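> next come a sequence and a model predicted from it.
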Amino acid sequence: MNDPRVVDALSLWGLGGCSVTLVAARENRVFRVEAPAGPLALRLHRPGYRSQVELASELAWMAALEGGGLNVPRPVPARDGSLCATVGDTTVDVLTYLDGTPLMKEGQLAQDADLSGIALRLGGALARLHDISDGWDAPAGFFRPAWD
């Protein structure tokens, strides 16, 4: 991997020497890391887009969702126990990796997509997300941006 931020981030999680593949380059650069215990996702967040407090809050919420039984990526603590770190001007974190199947192929809905089954599972997951979130007490300092 040529990006020194990736090399530095991997060392913070004790993952130096693991194989890394870029899987997404949008607001974050997301890499699949082939760790000994299974694949992980390394996220390099776009500098200036979200603060470290916002990202730590997101990770705390994700951990609560996963702890409540929702199938979401679980934050993986770095060797020092932190859920996110700064490498240069970039905030980084590591999550468990969830494999999936895209619903779209070349801009079109996949022909074999079971839309009614997908809608049913999605609706159930969203209901569970709301139930977990409504019963969760956010930790002190929790902050997420408003979308309104």
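Thanks, I have it.
> going by C-alpha atoms from here, please, whenever you check contacts or count neighbours.
Fine.
> quick check: longest helix of this structure.
Secondary structure assigned by DSSP state H gives helix 115-134 as the longest helix of the chain.
> what sits up against it?
A64, L65, G68, L70 (CA atoms under 8 Å, 6 or more residues apart in numbering).
> by neighbours, which of those residues wins?
L65 (22 neighbours; other CA atoms under 10 Å).
> against S116, how distant is that residue?
24 Å (CA to CA, to the nearest Å).
> for this protein, which segments are assigned as strands?
Taking DSSP state E to define them, one finds strands in the chain at 19-25, 28-35, 38-45, 84-87, 90-96, 104-105, 108-109.
> indicate which one of those is closest to S11.
Taking CA to CA, strand 84-87 is the member of the strands of the chain nearest to S11, at 10.8 Å.
> included below, for side-by-side comparison, is a second structure:
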Amino acid sequence: MVLVDYNSVIESKADPLINMAGQVSALYPQLGSINEIQFVTSSENHTYRIISERGDFAMRVQRPGYHCLEEINAELQFVEVLSNNGIATAKPVRRSDGHFVSQLHTVEGDRLVTLFHWVKGHHPEEVEFYDTYGKMGSIMGRMHQVSTNITQDYTKSRPRWTLDEIIGSHAVWGSWDHPDYIDQPQRNLILGFIAELRSRLARYDSTGRYGLIHADMRPTNVLLHDGGVVTIDFDDCCHSWYLFDVAATVSFLEHRPDMPEWLGHFISQYQNQTKLSKQEVDLLPFFIGLRRVQLMAWYFSHRESVYCQSIGDTWLYQSFDVVSDIISHKISFN
């Protein structure tokens, strides 16, 4: 973890956080004086930990062009609703004027910034996945109940992810098809899978099973604390199929041999809150494949990231085995 001392932030003109601590203090006087800023992680956005005299907070600095002010406000409204319904989340902090989102000036330009109360806990280790997935299933079942009861106009500013936004011509992360990495037989495999998925979706009535979802609730986006699970990082929340939300819980893990066991436990606990029809259980592997193909596009668009470099092209080529197993019905939750 990189530590950024308050004084060095102010003095270093090369640091994108220059003067940010002073601006944050002015907008959030409830923090008191800021003693230290720690870099935590970088993915779609940059996350920092603020250590102040009145507690710790997470500061999310938005990547330019990813989400606008209205979309971020809608995300935080959704988080607030979930929290009010007893679902543990990282709660956003309001500014002194009552707003959630701030615009701060950095040497890299203006950035939209949001503060959250710091959540104690740790990301689950793999030995904790089975138990964690069960708890995640119960939480998501309740989350989908809340989403079903939200009016259509609520948080309408959040994106809508249909097939076109997930893997089509308007895909959020671009194309999954890169000729430098994918040969014709592999391409035909993915295209055949997509055709089969479209056919199955045409027969699926998703009425009441489509709404606001987290869209990235995987082990790296939950924290374990005092026997419970806290869900964080709603940055990708969107309107889409609930089944896509379930499938996204095994993002980047679809090829793992333990995946069916982890997700099977998730489903058993999910169904204690929200029932899945037999058709939905049969469809779930195809949504897992859909998510994996979307993540292929993410991989190509984020190849310089630390995470992509850590999983390497091996992960990419395992995707074709995942899709093949789904088409041949080797992945099942019946």
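It's in. Everything quoted here is computed from the prediction, not taken from an experiment.
> fetch the TM-score of the aligned pair.
TM-score for the superposed chains, counting by TM-score structural alignment, normalised by the length of the first structure: 0.83, backed by 141 aligned residues with a CA RMSD of 2.1 Å.
> picking up where we left off before, turn the contacts of helix 115-134 of the first structure into TSV, including distance to V87 of the first structure.
Below are the contacts of helix 115-134 of the first structure laid out as TSV (distance: CA to CA, whole Å):
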residue	distance to V87 of the first structure
A64	26
L65	27
G68	31
L70	30
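> grab the two from those residues that are most spread out in space.
Maximum distance among those (CA to CA): 8.9 Å, for A64 and L70.
> just to revisit the earlier point, which members of the contacts of helix 115-134 of the first structure occur in helices, if any?
Checking the contacts of helix 115-134 of the first structure against DSSP H, those in helices are A64, L65.
> go through the contacts of helix 115-134 of the first structure and name the one nearest R29 of the first structure.
For the contacts of helix 115-134 of the first structure, the nearest to R29 of the first structure is L65 (23.1 Å; CA to CA).
> list the contacts for the aligned residue in the second structure for the closest one?
Using TM-score structural alignment, the partner of L65 of the first structure in the second structure is L82. Residues counted as contacts of L82 of the second structure (CA under 8 Å, 6+ apart) are A88, T89, M143, V146.
> residue in the first structure matching the third one?
Matched by TM-score structural alignment, M143 of the second structure corresponds to L129 in the first structure.
> do you know how far its match is from G68 of the first structure?
9 Å.
> kindly report the same for A146 of the first structure.
24 Å.
> one more: R46 of the first structure?
Taken as CA to CA, the span from R46 of the first structure to G68 of the first structure is 29 Å.
> next one: C18 of the first structure
In terms of CA to CA, C18 of the first structure sits 30 Å off from G68 of the first structure.
> how about D137 of the first structure?
13 Å.
> then L22 of the first structure?
L22 of the first structure is 30 Å from G68 of the first structure, by CA to CA.
> before we move on, what about L109 of the first structure?
Taken as CA to CA, the span from L109 of the first structure to G68 of the first structure is 31 Å.
> what's the answer for D148 of the first structure, then?
From D148 of the first structure over to G68 of the first structure the distance is 27 Å, taken as CA to CA.
> and what of S19 of the first structure?
Counting by CA to CA, the gap from S19 of the first structure to G68 of the first structure is 31 Å.
> before we move on, what about V94 of the first structure?
Noted for V94 of the first structure: a distance of 20 Å to G68 of the first structure, by CA to CA.
> buried ones in stretch 45-58 of the first structure?
Buried residues in stretch 45-58 of the first structure, counting neighbours by 16 or more other CA atoms under 10 Å, are found at H45, R46, Q52, E54, L55, A56, S57, E58.
> in the first structure, what residues pair with the longest helix that the second structure contains?
Determined from DSSP H, the single longest helix within the second structure is helix 278-301. When the first structure is aligned by TM-score structural alignment, helix 278-301 of the second structure has no counterpart there.
> again, but for stretch 244-259 of the second structure
Going by TM-score structural alignment, stretch 244-259 of the second structure sits over no part of the first structure.
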